[in-house]
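1. got a structure for you, letters missing:
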């Protein structure tokens, strides 16, 4: 994993090798990137999401094939992109990052419909990525409700 750059990326810069809860570690590794992404214009952040998603379909599929394991638990690129989706158009600040992290982990772990169905029935790089992308979208929607409620409360 450490010698192959594709494996290193897919394993979240090594976070996917940690012994317990690699998805949680991968989600945490995604957080320091958020302030960088938030410096982009909204369309730039959106473009970055599109690129990292498309790249992730290929990357996760390639690494799964290399390892001969579908959706190896150490592959956490999908969690990283899911976190980045969760925090698009969310205000800056560590409190928002923490809330987004919790929201994403809840949706990623519980896998409400249709996420669980996709996780079980869609394979390859798309399948590895898609359940976490949807968890990110669900968490993003929840975050947008919180942001809207917060704005209504303070600026109502």
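-> Happy to help now that I have it. Owing to the predicted nature of the structure, the values given are computational and were not obtained by experimental measurement. Residues are numbered from 1 along each chain as shown.

2. use CA for all of it now, contacts and neighbours both
-> Will do.

3. Could I get the full set of helices for the protein?
-> 5-10, 22-30, 34-38, 42-67, 77-86, 94-110, 115-121, 124-155 (DSSP state H).

4. Check it against this one:
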């Protein structure tokens, strides 16, 4: 009988720039390199989401409208299911820490729905989103444990985005 200690299951692969550039799915799943941070890759992925959202919305406001952002996040979710499935399989870890596309898509969703869209409201959204993504209160923790593959990787962060938006709405109402 094998136990986890003596299991012959292959060990996860270390995420590197070379690995990321080996497949288009890896580039996306690893947040264009933001997930390769040796410390807190999820936070760096969320910061990448914030920076890219602000830059694209400011530079091309006629393209990156709120409606278009919703379409982008929906398409990004679908793409993320595939990229995280492929990258997790190649890394031999279904929800490898270097995969941050889930944070990027979920935080873009938060940013497009946060009103007013001020720097302070975006910063509050960043802090609240990171809290829910790291702590994973129910049902986020349930989805994190029970939904597998690319869909599971993506879904728990969408629920964290919903919690973030709910918390910010409640805070504003009080």
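-> Received the coordinates, thanks. Because the structure is a prediction, the values reported are computed rather than measured.

5. Please produce JSON lines containing the helices of the first structure, extended by distance to residue 16 of the first structure and mean neighbour count.
-> Shown next, in JSON lines, are the helices of the first structure (distance: least, C-alpha to C-alpha, whole Å; neighbours: other C-alpha atoms under 10 Å):
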{"stretch": "helix 5-10", "distance to residue 16 of the first structure": "8", "mean neighbour count": "20"}
{"stretch": "helix 22-30", "distance to residue 16 of the first structure": "5", "mean neighbour count": "22"}
{"stretch": "helix 34-38", "distance to residue 16 of the first structure": "19", "mean neighbour count": "16"}
{"stretch": "helix 42-67", "distance to residue 16 of the first structure": "13", "mean neighbour count": "17"}
{"stretch": "helix 77-86", "distance to residue 16 of the first structure": "9", "mean neighbour count": "30"}
{"stretch": "helix 94-110", "distance to residue 16 of the first structure": "15", "mean neighbour count": "18"}
{"stretch": "helix 115-121", "distance to residue 16 of the first structure": "19", "mean neighbour count": "14"}
{"stretch": "helix 124-155", "distance to residue 16 of the first structure": "14", "mean neighbour count": "19"}
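
6. which residues of the first structure does stretch 124-132 of the second structure align to?
-> Stretch 124-132 of the second structure corresponds to residues 99-107 in the first structure, going by TM-score structural alignment.

7. who touches the matching stretch?
-> Stretch 99-107 of the first structure is contacted by residues 24, 27-28, 82-83, 86-87, 135-136, 138-140, 142-143 when judged by C-alpha atoms under 8 Å, 6 or more residues apart in numbering.
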